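Asker: based on what follows, work out the 3D shape:
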Amino acid sequence: MKVLVVGSGAREHAIAWKFHTSTRNNGVFCAPGNAGTGEFAVNLDIDVSDTRAILSAVNEYGIKLVFIGPEVPLSRGLADELRKNSIPTVGPGADGAKLESSKAYSKEFMLRHQIPTAKARIVKNSGELEAALKDFQLPLVVKKSGLAAGKGVLETSDLVRAREFAESQLKDGEVVIEEFLKGYEISIFALSDGKNYLLCPPAADYKKAGDGNQGPNTGGMGAVCPVPWFDASLMPEIEETIIRPSFQGLRNDGIDFRGILYFGLMITAEGPKVLEYNVRFGDPEAQAVIPLMETDFANLFEAVANQTLETQQLSISPLQSICVVVAADGYPDEYRKNLKVELPDIRLEKRQHLFHASTMERDGELVTGGGRCFSVVGKGTELLKARNRCYELASQVKFPGAWYRKDIGNRIFGEDAD
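Answerer: The predicted model follows:
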């Protein structure tokens, strides 16, 4: 089966690599892909939002399944257009994608379907802001409603800073003011065909730039799967109060959700609560989760696209997995691109993976193209072995100013706001 993966990040590299390992692989294509995917797939010079070019490529190359990786083309209705043309597609339509593209809509969805979440108020203009801020104790959380690449959230005990951040985000649309939940975070991916779902093991990501969970928010600096400190006895409650009601809510709202629904949860003293939905694999959690998925990717996601997921079982490796993101100097603020990279040869390694993010070949040399440049993954029979393999590999990724957090794998409590 020929597959097209839309996107250029480390997440898409991991997805494309897993399709490449399928026994049914008859060609993997990426739009646009990166230097890493170019080692085993055909990279197409197509922007992720160029629907016409993607449709043309599907027809030209005889592609039988399209997997949409990032949130932006999903929010713009790429999956809708592909399905209108009878192309099996992994990824929700624009209606389902609103669960991520609008935090205001997402919060209203949770409240409407009685899904446990933080107390919140939706603010549409400056006139509503003061009343909303007075409605919450400090610390509190301010979220941009629209897409923000994981960086549109401020957790703070400083009311002045909260007001300034909210005002800056109101220029682009609504903001959501939320109570600050105490506990620890986990991420759960559910694969859905619109009627059935399968759950991946919980993962945890590290959002802050600095060690000890300090510094500004990022798109994610690392992840671990499964989560050693997660109380597995909570899974029945999570399914009963959050996962099933979410999918039932989608069906009640007439939304045909075929793709990945990401549940960002806070495990609080009062029980699990939803922080956010994403409508695709999270990055970097996907890079930790996907290497543990043993079910044939082509079979699994063909079933997602064709609404036959009841025919599949999700087999997961018993290993531990840790992902560390190697970033460019300055990230998550301004950073340099086009930096020459030197990488180790790990082609024979089975418990180490190196996923590229927006890298490219230029004049015969590998160069960086983004802020989060590589995702390094180590696997092991226990957390320490996975971590050692991961950091051994991270230390061998060389480019000017390369940096990464040194504490991925430590427990995240998430109890402090700045």
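Asker: every contact and neighbour count from this point should use C-alpha atoms.
Answerer: Noted.
Asker: residue most distant from the centroid, this protein?
Answerer: G127 (33.8 Å; Cα atoms, centre = their mean).
Asker: buried set for the helix or strand containing it?
Answerer: Using DSSP states H and E, G127 sits within helix 126-134. For helix 126-134, the neighbour count (16 or more other Cα atoms under 10 Å) marks 129, 132-133 as buried.
Asker: CSV for these, including distance to C30?
Answerer: Converted to CSV, the buried residues of helix 126-134 look like this (distance: Cα to Cα, whole Å):
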residue, distance to C30
L129, 43
A132, 44
L133, 45
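Asker: want to put them side by side, so please do this one too:
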Amino acid sequence: MDVLVIGSGGREHTLVWKLAQSKKIDKLYALPGNPGMNDLAECITDIAVEENEKITAFAKEKKIDLVVVGPEVPLINGLVDDLQAINIAAFGPTKAAAQLEGSKSFSKEIMKKYNIPTAKYEIFTDADKAKEYIKEQGAPIVIKADGLAAGKGVIVAESEQQALDAIDEIMCDKAFGAAGDSVVIEECLIGEEASVLAFTDGETIVPMMPSQDHKRAFDGDKGPNTGGMGTYAPAPVATPQIMQCVQSKILDPMIAAMQKEGKIYKGCLYAGLMITKDGPKVIEFNARFGDPETQVVLPLLESDLADIMMACANGGLKNQEIKWSNKAAVCVVLAAGGYPRQYKKGDIINGLDIAAQKGALVFHAGTKQTGDNIVTNGGRVLGITALGKDIKEAIANAYADVDTIKFSDMYYRKDIAQKAFKHISL
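Answerer: Predicted coordinates:
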């Protein structure tokens, strides 16, 4: 079959890399793709991910059998609906189902209605009323822009003043545009975070390996929130008992809830969880693969991803046998100096050829080809993933591969996956 992957980041590079291993795929396209995908797929650089009409026309012209939608924006823009209208199978939820990510208030209301464990919350469209509520509740407290904010619209306020400033930033200064027209204010959950991605065909839902993201920019979980500075899998905080609870109290009820609401959810459902003393609670749902969680989860998948995705799109996931490696994976993100705030683009990346000769897994996230050089073109530039027989070996392998790559003002966290050792012995 012929497959088209939508997107250009590290997540999409990983999806292309994994799909390229399938014997079922004859031709693989990436739109727009990135320089790291050039050896695996034909990159279609003259169409943007927001251009539904051009994407559907391309898919029809090339007789694409399956479109895999990577980022959230095309999902929320209804790309899956447009592809279904011309009978092209798509991996990802419809516009209505993607509201689970597109609107935090919608997501919270569904969880409340169907008793899915999450933080207590209130929704506000008035900044003054939001501030009154913060003064009543005190800190720590969590402020979330209701709409999409590229992973940066969540502020965990340690003090009341920080929370009030967050309301000004989101609702008054419009730091995240229309995404901040309303806010969700939540109790601050205490515990350790885990990410559980799951395949679903709208009826059956199958979790992938649990992973753990590192959102803060600097070691020791210091600094501003980012899109993710690294991940590892499996995350031992998500024990088999916890995962059983996630399946029965979160994943199964959410898929059933979306069916009852007439918004059948297919594709990848991402549950961002806090493992509290009362069990797992949902911090947020995302309507697609996580980034950089994908970079550690898919390298551990031993089954054919194309088969699984087609079963999610067309039904029959319950008949798929999904096998996982017993190894561990670690991904370290190499970022441009200044990220997640202002950073420079266009710096030459050195050492990619040496990394390739070593067999390192280098997933491009923010890169561009300029002449013979690959240069930086984003805040998160590369994701370096390595496997090992256990977490300790995977960490050592990942940082050994990181050492081969250099660019101006490059920075990265040096403590990725260290939290695992709270749960397992060295």
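Asker: contacts for the helix holding G127 of the first structure, please.
Answerer: With Cα atoms under 8 Å, 6 or more residues apart in numbering as the test, helix 126-134 of the first structure has contacts from 121, 123, 159, 163, 166-167, 170, 177.
Asker: which position in the second structure pairs with L199 of the first structure?
Answerer: Taking TM-score structural alignment, L199 of the first structure has P207 as its aligned residue in the second structure.
Asker: check which helix or strand the residue nearest to its match when sequence neighbours are not counted maps to.
Answerer: Closest residue in space to P207 of the second structure, ignoring its immediate chain neighbours: A198 at 4.0 Å, by Cα to Cα, 6 or more residues apart in numbering. Using DSSP H and E, A198 of the second structure falls within strand 192-200.
Asker: center of the second structure, which residue is that?
Answerer: Geometric centre of the second structure, nearest residue: G290, 1.4 Å, by Cα atoms, centre = their mean.
Asker: so what does that residue match up with in the first structure?
Answerer: G290 of the second structure maps onto G282 of the first structure when the alignment is built from TM-score structural alignment.
Asker: surely its match and Y262 touch.
Answerer: Yes - with contact taken as Cα atoms under 8 Å, G282 of the first structure and Y262 are classed as touching, separated by 7.1 Å.
Asker: how about the strands in the stretch 101-250 of the second structure?
Answerer: Using DSSP state E, counting those that start in this stretch, the strands found in the stretch 101-250 of the second structure span residues 121-124, 141-145, 154-157, 183-187, 192-200, 205-207, 212-213, 216-218, 222-225, 230-233.
Asker: which strands and helices sit next to the shortest one?
Answerer: Counting by 3 or more Cα pairs under 8 Å, 6 or more residues apart in numbering; DSSP states H and E, the packing neighbours recorded for strand 212-213 of the second structure are strand 192-200, strand 230-233.
Asker: now these as TSV including distance to M274 of the second structure?
Answerer: Below are these laid out as TSV (distance: least, Cα to Cα, whole Å):
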stretch	distance to M274 of the second structure
strand 192-200	4
strand 230-233	16
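Asker: figure out which of the ones you listed is closest to V330 of the second structure.
Answerer: Proximity to V330 of the second structure, assessed across these by Cα to Cα, is greatest for strand 230-233 (4.3 Å).
Asker: so where is the closest one in the first structure?
Answerer: Mapped onto the first structure using TM-score structural alignment, strand 230-233 of the second structure spans residues 222-225.
Asker: ok, the residue nearest to P207 of the second structure to A417 of the second structure distance?
Answerer: To A417 of the second structure, A198 of the second structure is 21 Å away according to Cα to Cα, to the nearest Å.
Asker: which one of these two has more residues nearby?
Answerer: Neighbours of A198 of the second structure and A417, each counted by other Cα atoms under 10 Å, are more numerous for A417; the result is 24 against 21.
Asker: show me where the stretch 1-150 of the first structure has its helices.
Answerer: 10-20, 51-61, 71-75, 78-84, 94-101, 103-112, 126-134 (DSSP state H, counting those that start in this stretch).
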